[in-house]
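Trainee: what follows is a predicted protein model with its sequence.
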Amino acid sequence: MSPLDDIRALVESAPNGDLAAKQAAEDRQKRLMQAPGGLGRMSEIVAWMAQWQGTPIPKVERPMVAIYASSHGVAKHGIVSHDKASTQKMVEMLRTGAAATNHIAAAGGAGLRVFEMAVEKPTADFTEGPAMSEKETAATIAFGMEAIAEKPDLLVLGETGVGGGTAAAAVACAMFGGNATYWVRAGAWVSSEVIDARVEVVRKAMATHRGNLSNPLEILRRVGGREIAALVGAIIAARMQGIPVILDVFSTCVAAALVHAMKPGAADHCLAGHLSSEPAHQALLDRLGQKPLLDLGLRCSEGAGASATIGLLKAACAANEHAAIGH
């Protein structure tokens, strides 16, 4: 029996949420004293939250931002312009409240937790073999589930780590096909040398693991990383406990795509918080059928953009709860 079998079984048993609560929220929105559809996507947000919180009057009172930090063995191939020390510095900033995400989360009244996963010990180089063993993958998924330990009513997910974007590109390439260049696409601020190195890493990974990339969890352990595995765990745990999830950048959406691939609909409790400036992020959202809540042109990860949506969700819930009801 594989250590990952329990994860598969858990996803198969994922609840569908409260469809009656969703319908009640939609009906309530129609009765608000406003023009039909006047609140636009805010009404959709309320109905979505109602389904997963199990109440026609959802609230955001205990939001939590969870950020996972890791490092990757493939970083040695020139795919980044900085080293793992920069990841450790970002972790330190997040823990001391010095990062932008800390202040964005605080503005939304959210708590923030950083989950550091052996940043000083990168995963194995997945151009040569699997990034993680089955046991390590299962344990990291389980670790990611700790994000819901404080019982938030909204979970915002982010990540940080040297080489994480390339690992996410490799996972997306393995899942959806296409060439490495398509999934490695980055913004103009990334040098052509770095982009070429990333493309070569993804190409080598696809060749190394050819014939072993048909299963989502096998894709994860072979060409993913600890932060993606932990994000998968957080998404699964939130689903089991009826907690809506807001996704940040490309890597977090890749984690949601893996959960969806395990069971279609298993990531329906997740919404894309924003669109980053990475072209591959839009390509992935198109495949997931997701429309981001915000488009601010952000380049950073660490949950910053997704955290900015907390105020929007609070506003949508407040309008649903307190606006005048017609007859």
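Mentor: Received the coordinates, thanks. Numbers count the residues shown, from 1 in each chain.

Trainee: going forward, measure contacts between C-alpha atoms and count neighbours the same way
Mentor: Fine.

Trainee: from start to finish, how long is stretch 143-160 in a straight line?
Mentor: 16 Å (C-alpha to C-alpha, to the nearest Å).

Trainee: how about stretch 172-182?
Mentor: Taking C-alpha to C-alpha, stretch 172-182 runs 10 Å from one end to the other.

Trainee: pull out the buried positions in the helix or strand where Ala172 lies.
Mentor: Assigned by DSSP states H and E, Ala172 falls within helix 164-176. In terms of neighbour count (16 or more other C-alpha atoms under 10 Å), helix 164-176 has its buried residues at 164-175.

Trainee: now do the contacts for Pro3.
Mentor: Counting by C-alpha atoms under 8 Å, 6 or more residues apart in numbering, Pro3 touches 134-135, 138.

Trainee: no, scratch that, I was asking about Ala266
Mentor: Contacts of Ala266 (C-alpha under 8 Å, 6+ apart): 11, 14, 236, 239, 259-260.

Trainee: next: Arg203.
Mentor: 179-180.

Trainee: could you pull out the buried residues of the host helix or strand of it?
Mentor: Assigned by DSSP H and E, Arg203 falls within helix 192-208. For helix 192-208, burial by neighbour count (16+ other C-alpha under 10 Å) applies to 194-206, 208.

Trainee: of these, which is the nearest to Leu275?
Mentor: Relative to Leu275, the closest of those is Ile195; by C-alpha to C-alpha it sits at 20.2 Å.

Trainee: and the gap between that closest one and Thr166?
Mentor: Per C-alpha to C-alpha, Ile195 is found 10 Å from Thr166.

Trainee: A further structure is provided below for comparison with the first:
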Amino acid sequence: MWPASRIPFQGRGGADFVEFSQVQDPSMSHKVQPLSSLDDLRAVLRALPGPDDTARAAVIAREPTLTKPPRSLGRLEDLALWLAGWQGRHPPTMKTPRAHVFAGNHGVALWGVSAYPPEVTVQMVKNFQNGGAAINQLCIASGVALEVTPIELERPTRPFHQDAAMDEDEVIAAFNAGFTEPLDGVDCLCPGEMGIANTTSAAALSMALYGGPAETWTGPGTGVAGHALDTKIRVVAEGVALHAGAATDSLDLLRRLGGRELAAMAGSVVAARLARVPVVLDGFICCAAAACLKAFAPDALDHCVLGHVSREPGHQALVAKLGFEPLVRMDMALGEASGSTLAVPILRAACQCHAGMATFAEAGVTDRV
């Protein structure tokens, strides 16, 4: 099993700004059994639950009675409907959102595809622990709990342009790191990642899933250019050529071209679906992991929205393929669940407007004639 520790963090200096990672009563937890194989995962994806029609009907009935012109709140109205359906309750709430950052190391990092060395993954996990990263500040600002899971950082995946990144046991162990996460009481989940060279994996997965040249999917990531970018493009192309024909499906592609943190994010997305927790997707790496689910089961991401679209060209191309419209556009390219966390206040606004606004009858305001 993966020797990963889920680490609850607070702000710098221990300031109690946000309560990170609440401890659940085990007797009340929504528990799932760890998966033992990719076939187990395939069976789960073939039987995913849908939205709650009763909760959706309650939103549809209430929305026209609120003191505003029809559709005047635009996407906020759509988000209230989406949240209620996937939370399975009316009204929807956004009191306990959670960001979960998974960290993994990639063997392909030794080929110079990133501007930073592989040891930065471990250093950044410590930075998360000390409250010094961007995601710590965004969680405090947005009122989002933060959890971080490093997964076997001492054991990078194999370089995927030479061999499969993981065997089946390894990818399932990583997937279970997200799949077995207790989500009771969580209003929405924002999966994120940390892993030097993981934009290289994201580019390879996107190319293998959707085709096109490696140049379309491969961007600067942490800031590579010139010869380093050429090397990154070559590694992506070689990896896809090595595995695309041999992979049995998109889940097998995740094993061959992905990383432990990508598999864990995919696991958390599926876990959220089973626990009736809506998901806010983050950047390129998060969306590449999620795309592997959608390629196998077209409805696998129906409980997801896209927090942001990054400036990474591969993410913009992938978002177009997935059919998502981002909630925010801030020209970011960080990862760490930064863009998804930044979008949470929009979801909170959707919930507040739907539940808190007076109806025409309550306010004594004349309805339309």
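Mentor: Perfect, thanks for sending it. Just so it is clear, the structure is predicted and the values come from calculations on it, not from any experiment.

Trainee: TM-score of the superposed pair?
Mentor: Overall, the chain-to-chain superposition scores 0.95 on the TM-score scale (TM-score structural alignment, normalised by the length of structure 1); 326 aligned residues with a C-alpha RMSD of 1.6 Å.

Trainee: who touches both of Ile195 and Thr166 of structure 1?
Mentor: With C-alpha under 8 Å, 6+ apart as the test, Ile195 of structure 1 and Thr166 both reach 79, 184.

Trainee: now Cys190 of structure 2, what's its secondary structure?
Mentor: Counting by DSSP: H, G, I helix; E, B strand; the rest coil, the backbone at Cys190 of structure 2 sits in strand.

Trainee: equivalent range in structure 2 for the helix holding Ala172 of structure 1?
Mentor: Helix 164-176 of structure 1 corresponds to residues 198-210 in structure 2, going by TM-score structural alignment.

Trainee: just stretch 83-93 of structure 1 next, same as before
Mentor: The aligned range for stretch 83-93 of structure 1 in structure 2 is 117-127, by TM-score structural alignment.

Trainee: which positions in that stretch come out as buried?
Mentor: Across stretch 117-127 of structure 2, burial judged by 16+ other C-alpha under 10 Å covers 118, 121-122, 124-125.

Trainee: helices along the stretch 1-150 of structure 1, start to end?
Mentor: 5-12, 19-31, 41-53, 84-96, 100-107, 134-144 (DSSP state H, counting those that start in this stretch).

Trainee: chain neighbours aside, what residue packs nearest to the corresponding residue of structure 2 for Gly273 of structure 1?
Mentor: Counting by TM-score structural alignment, Gly273 of structure 1 lines up with Gly307 in structure 2. Counting by C-alpha to C-alpha, 6 or more residues apart in numbering, Gly307 of structure 2 lies nearest to Ser340, which is 4.2 Å off, once chain neighbours are set aside.

Trainee: with Pro130 of structure 1 instead?
Mentor: Using C-alpha to C-alpha, 6+ apart, the closest residue to Pro130 of structure 1 is Arg222 (3.9 Å).

Trainee: ok, the one you found to Leu258 of structure 1 distance?
Mentor: From Arg222 of structure 1 across to Leu258 of structure 1, the span is 13 Å (C-alpha to C-alpha).

Trainee: in terms of neighbours, single out the busier of these two.
Mentor: Arg222 (30 against 24; other C-alpha atoms under 10 Å).

Trainee: and the more buried one, what pairs with it in structure 2?
Mentor: In structure 2, Arg222 of structure 1 lands on Arg256 (TM-score structural alignment).

Trainee: residues in contact with its match?
Mentor: 160, 163-167, 243, 247.

Trainee: three-state assignment of it?
Mentor: Applying three-state DSSP: Arg256 of structure 2 is helix.

Trainee: please apply the same query to Pro345 of structure 2.
Mentor: Criterion first, three-state DSSP; result for Pro345 of structure 2: helix.

Trainee: now the strands for the stretch 201-327 of structure 1?
Mentor: Under the criterion DSSP state E, counting those that start in this stretch, the stretch 201-327 of structure 1 contains strands at 245-247, 270-272.

Trainee: and those strands: which comes nearest Gln34 of structure 1?
Mentor: That would be strand 270-272 among these, by C-alpha to C-alpha, at 25.7 Å.

Trainee: state the distance from the residue nearest to Leu301 of structure 2 when sequence neighbours are not counted to Gly335 of structure 2.
Mentor: Among residues not flanking Leu301 of structure 2 along the chain, Lys294 sits closest, at 6.2 Å (C-alpha to C-alpha, 6+ apart). Here the criterion is C-alpha to C-alpha. By it, Lys294 of structure 2 lies 21 Å from Gly335 of structure 2.

Trainee: which of those two has more neighbours?
Mentor: Neighbours per residue (other C-alpha under 10 Å) separate Lys294 of structure 2 from Gly335, with Gly335 holding more: 23 against 18.

Trainee: closest to the centroid, which residue in structure 1?
Mentor: Nearest to the mean C-alpha position of structure 1, by C-alpha atoms, centre = their mean, lies Thr252 at 2.4 Å.

Trainee: residue in structure 2 paired with that one?
Mentor: Using TM-score structural alignment, Thr252 of structure 1 sits opposite Cys286 in structure 2.

Trainee: same deal with Leu154 of structure 1?
Mentor: Using TM-score structural alignment, Leu154 of structure 1 lines up with Cys188 in structure 2.

Trainee: please report the distance of its match from Leu138 of structure 2.
Mentor: Per C-alpha to C-alpha, Cys188 of structure 2 is found 16 Å from Leu138 of structure 2.

Trainee: which one of these two has more residues nearby?
Mentor: Using other C-alpha under 10 Å as the criterion, Cys188 of structure 2 and Leu138 rank with Cys188 on top: 27 against 18.

Trainee: show me what contacts that one?
Mentor: 94, 96-98, 277-280.

Trainee: count of neighbours near the alignment partner in structure 1 of Ser338 of structure 2?
Mentor: Aligned by TM-score structural alignment, Ser338 of structure 2 pairs with Ala304 of structure 1. Ala304 of structure 1: 28 surrounding residues under other C-alpha under 10 Å.

Trainee: and Ala304 of structure 1, what does it touch?
Mentor: So Ala304 of structure 1 contacts 100-101, 104-105, 158, 248 (C-alpha under 8 Å, 6+ apart).
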